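**Student:** I would like to see how this sequence folds:
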Amino acid sequence: MGRPHLLFVPYPAQGHVMPIMELAHNLVDLGFKITVANPESTHNRLVASTSNNVDEEDHIHMVAIPDGIETGKDIHEDVEKLYDAMEILMPRHLEDQIRKINESNNSDDRITCIITDEHMGWVFVVAKKMSIRGVAFWPASAVQLALKLRIPKLIEDGIITSEDGTVTKHQLIHLSPTVPAMSTAHFMWQCMATSAFQQKTIFELLVRNNRRINLADYLICNSFYELEPTTFSLVPNMKPLGPFFGSGRLAQFWPEDLTCLSWLDQQPPRSVIYVAFGSLTVFDKRQIEELALGLELSGQPFLWVVRPDLIDGGTDVFPDGFEARVASRGRMICWAPQREVLVHPSIACFLSHCGWNSIMEGLSVGVPFLCWPFFYDQPLNKAYICDVWKIGIGFNQDESGIISREEIQTKIVALLANAEIKGNALKLKEIAMKNVSREGASSKNFEEFVQWLKI
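**Tutor:** Have a look, this model is predicted:
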């Protein structure tokens, strides 16, 4: 009998590709054969950013699904075109790809299950049509899925409109008594949209995916019970398998700068501020300058991930003379091997946008957070970090909406001196690692999931 053959279809965004590829590699280690089907534009980025042989590595085979996105364009530059492709173009090409894979293998090697991001609801339609089992993977916090599934109740209660999810009145809501208050201004369909038409497009897709998730045979997520204990009662069929540690293998949109690890080797223990804002955050010039000067004022060594597109409308990122002044203790790179960086003994804290992958990687190694959220789930994630788990602190904006250099310096100094937060971070690390240990709850859920895949 051949190796059980699984098809992975990630959502085309860095924060979605990384955890689902980690799951893929974990399953490869257990004897599964895996094909990963990415939209063509994403596939090309992954191939370009890795020096490994991406065609066949550890029984993972990478294939491309035509998406109609112009070569060299970012797939998210035109959200409407991307969503049209997922609804019209890509389902047909995915069906063709599955038939091609199955025809090239013997009966024991054909695809038996498709694992896809919950945001890719159209894939469950294809799976059901082709009589293949489907697994929904949710890459963010469990509470965000609970919120999304609550859209019909939000409409019924008059909190949002049924047409495009527009908030009728800005307010704070609670999904349950123990979940932090959530601002209606931070609902995902509003944060992700840049126009009313785009908001309507995104909202309609979320509503469709709420229906399509019922086509999935299994629902898993990157979390663990103690992290969001009451949330799992809101989505009782969801099984947490986390924490996942974002895989650098076949998952990065930019080449990782591994030289930063040798630079970290030269820094004192627990001294370096690691600064990274994920793959989508964009700063204006004034705010990026305040951040740079705040890091300089702190007097601490720092490693700062500065993507080529981090600043809005230009490449002139740093204030005059900044790079020369911090040359002895500051390192700026394009993209980091984040897991290896966070576990390094020289890291003191993580100045983060509070994306879910970054949170899971940081808390799993006991690193405290400086929280700088921007959109989507990040403000609520910050509330968990600062108010529930108490493993970090946030920044305050001034009257003009800017986080000043003085505020950045003050909060860095305060966090590094806070023994209670450091202690809480280490306690949460122990809980996280216990979950993925042999007898841990996440580990047991994973074992049950593996046995289900083998049926």
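**Student:** From now on I want contacts and neighbour counts done on CA atoms only, so please keep to that.
**Tutor:** OK.
**Student:** Which strands and helices lie in contact with the helix or strand harbouring Phe449?
**Tutor:** Assigned by DSSP states H and E, Phe449 belongs to helix 441-454. The helices and strands touching helix 441-454, judged by 3 or more C-alpha pairs under 8 Å, 6 or more residues apart in numbering; DSSP states H and E, are strand 238-240, helix 419-435.
**Student:** Another for comparison:
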Amino acid sequence: MGAQTHVLVIPFPAQGHVAPLMKLAHQIADYGIKVTFVNTEFIHEKIVFALPENNEKQMMKLVSIPDGLGPEDDRNNAFKLTESILRVMPGHLRALIENINMLGKEEEITCVIADLSFGWALEVVGEMGIKQTGFCPFSPSALALSLQIPNLIEAGIIDENGIPLENGLIRLSIDLPPWNSNELTWSCPGDLTTQKVFFNYTSSISQAAKLSNWILCNSSYEIDPSAFDLIPNVLPIGPLLASNVISHHAGSLWPEDSTCLSWLDTQPTGSVVYVAFRSFTIFSKKQVEELALGLEKTGRPFLWVVMSELSYGKIVEYPEGYVERVAKFGKIVEWAPQEKVLAHPSIACFLSHCGWNSTIEALTMGVPFLCWPYFADQFHNRNYICNVWKIGLRLDLGEDGIILRNEIKDKIGRLLCDYGIRENSLKLKETARNSISEIGSSKRNLECFIDQIKN
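**Tutor:** The predicted structure follows:
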């Protein structure tokens, strides 16, 4: 029997990286291509645990390799996780591929799609003579910034540790919104150790891009043409949606609470404020309290996703009597099926951290934003949302760097009365949807990629 196309997919071990790559992997499998999806053992266990009981038969094989850390280790420690990954995972990935290839010609890995944050994986498969494809799970503008790091250092704009040499704006082109010098994708004000880890990872993306035969990006050319003009060899194939694949489960690391969908069914059209910061966002007890009271003061229905990580890994403490007071018009869940929530007609707006997955999902559903970025590319995504696409408003910090309850209440009120933002949101929704239609640019790019890896 002759060899068939067999794609191995490996994401960086974090929710915002696993989910879009799994959506892409499902789409590739829907073309009849064999797919093996590789997670770390830690992430693999979470995904298997989170699979719904009625999950459809998987269209791909899920496997795992060690990340070198034990179950007791803190994987939020960026330095420790990075060191362990680079020390342990390359050898395990090579062994995995060799073991698969030994099963016969029909099983051989013919292409590897690796997160651009995992440039080492592209090096490994390049040495093995396998086609290399980089995947960008973040915004195209963030990718453009990463590719320009050597030029920014040479021009004296940042030093070799990524620290800006002058305060002000950093601009890559006249058509791209500039970056504030303290809001670069690797910026961690007050934590230079973590910032150095993030900068090294971001810098490595430039080399990973050079190793890639193709770079796939979770966006469309029509959404951000100026950024894509700065990225060579790129194929925009987004927005990637779970609803566009046969198996709708797309890499959630936590079980989804579907009761929020039946609750949304009971709410008036365009009435509910959806609040979700997804993973990694951490608030102080005071900030959680201000957010809770701000939502209460609106008097509007709200759906709030609250994870334990939201407050430094501790059980979130609400103001006294809060849960009982808001029970008639608010619902709080630990994790939600976000695409289905954003697509629900009762949703009025999205209070978001502006991570790229959340951004691309909400704009594809035509939902306006209230922006509350936390780190990485989220600040620049906010600039797009508020200043370029004009589909949302920003929340401003008050006393002691806290966003206060009245700011939250007032901005929600302003957002829901801004018909210009609503109109812009619906126009961008149409643009995004058109790109993944049967004749859309992203659909054509994906089919072009499929054809090339089959040959």
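**Student:** Quantify their similarity with the TM-score.
**Tutor:** Aligned and superposed, the two chains score 0.95 in TM-score terms (TM-score structural alignment, normalised by the length of structure 1); 450 aligned residues with a C-alpha RMSD of 1.8 Å.
**Student:** hang on, the earlier thing: Provide the aligned range in structure 2 for the helix holding Phe449 of structure 1.
**Tutor:** Aligned by TM-score structural alignment, helix 441-454 of structure 1 corresponds to residues 441-454 of structure 2.
**Student:** Give the buried residues for the helix holding Phe449 of structure 1.
**Tutor:** 441-446, 449, 453 (16 or more other C-alpha atoms under 10 Å).
**Student:** Run through the residues that contact the nearest residue to Gly392 of structure 1 once chain neighbours are set aside.
**Tutor:** Distances taken as C-alpha to C-alpha, 6 or more residues apart in numbering place Phe369 nearest to Gly392 of structure 1, at 4.3 Å, with adjacent residues excluded. Contact analysis of Phe369 of structure 1 by C-alpha atoms under 8 Å, 6 or more residues apart in numbering lists 349-352, 362, 385, 391-393.
**Student:** now swap in Glu296 of structure 2 and tell me
**Tutor:** If you count contacts by C-alpha under 8 Å, 6+ apart, Glu296 of structure 2 has them with Val326.
**Student:** and if we set it to 10 Å?
**Tutor:** 290, 302, 322, 325-326, 329-330, 405, 409 (C-alpha atoms under 10 Å, 6 or more residues apart in numbering).
**Student:** Make sure I have this right: it is in a helix.
**Tutor:** Yes - counting by DSSP: H, G, I helix; E, B strand; the rest coil, one finds Glu296 of structure 2 located in a helix.
**Student:** Pull up the gap between the spatially closest residue to Phe318 of structure 1 that is not a sequence neighbour and Gln300 of structure 1, please.
**Tutor:** Counting by C-alpha to C-alpha, 6+ apart, Glu289 is the residue found nearest to Phe318 of structure 1 once chain neighbours are left out, at 6.1 Å. Applying C-alpha to C-alpha, to the nearest Å, the value for Glu289 of structure 1 to Gln300 of structure 1 is 17 Å.
**Student:** From what I see, Leu428 of structure 2 and Glu361 are in contact.
**Tutor:** No - judged on C-alpha atoms under 10 Å, Leu428 of structure 2 makes no contact with Glu361 at a distance of 11.6 Å.
**Student:** who touches both of those two?
**Tutor:** Taking C-alpha under 10 Å, 6+ apart as the criterion, Leu428 of structure 2 and Glu361 both touch Val367.
**Student:** what helix or strand does Ile34 of structure 1 sit in?
**Tutor:** Assigned by DSSP H and E, Ile34 of structure 1 belongs to strand 33-39.
**Student:** That strand: average distance to aligned residues in structure 2?
**Tutor:** Once the two are superposed, strand 33-39 of structure 1 sits an average of 0.9 Å from its aligned residues in structure 2 (mean C-alpha distance after the TM-score superposition for structure 1).
**Student:** got a list of what Ile431 of structure 1 touches?
**Tutor:** Taking C-alpha under 10 Å, 6+ apart as the contact definition, Ile431 of structure 1 lies against 224-227, 363-364, 437, 440.
**Student:** re the thing from before, buried ones in the strand or helix carrying the residue nearest to Phe318 of structure 1?
**Tutor:** Assigning secondary structure by DSSP H and E places Glu289 of structure 1 in helix 285-298. By 16+ other C-alpha under 10 Å, the buried positions in helix 285-298 of structure 1 come out as 285, 287-296, 298.
**Student:** centre of the chain versus it, how much separation?
**Tutor:** 26 Å (C-alpha atoms, centre = their mean, to the nearest Å).
**Student:** same thing with stretch 69-84 of structure 2?
**Tutor:** For stretch 69-84 of structure 2, the distance to the chain centre is 21 Å (C-alpha atoms, centre = their mean).
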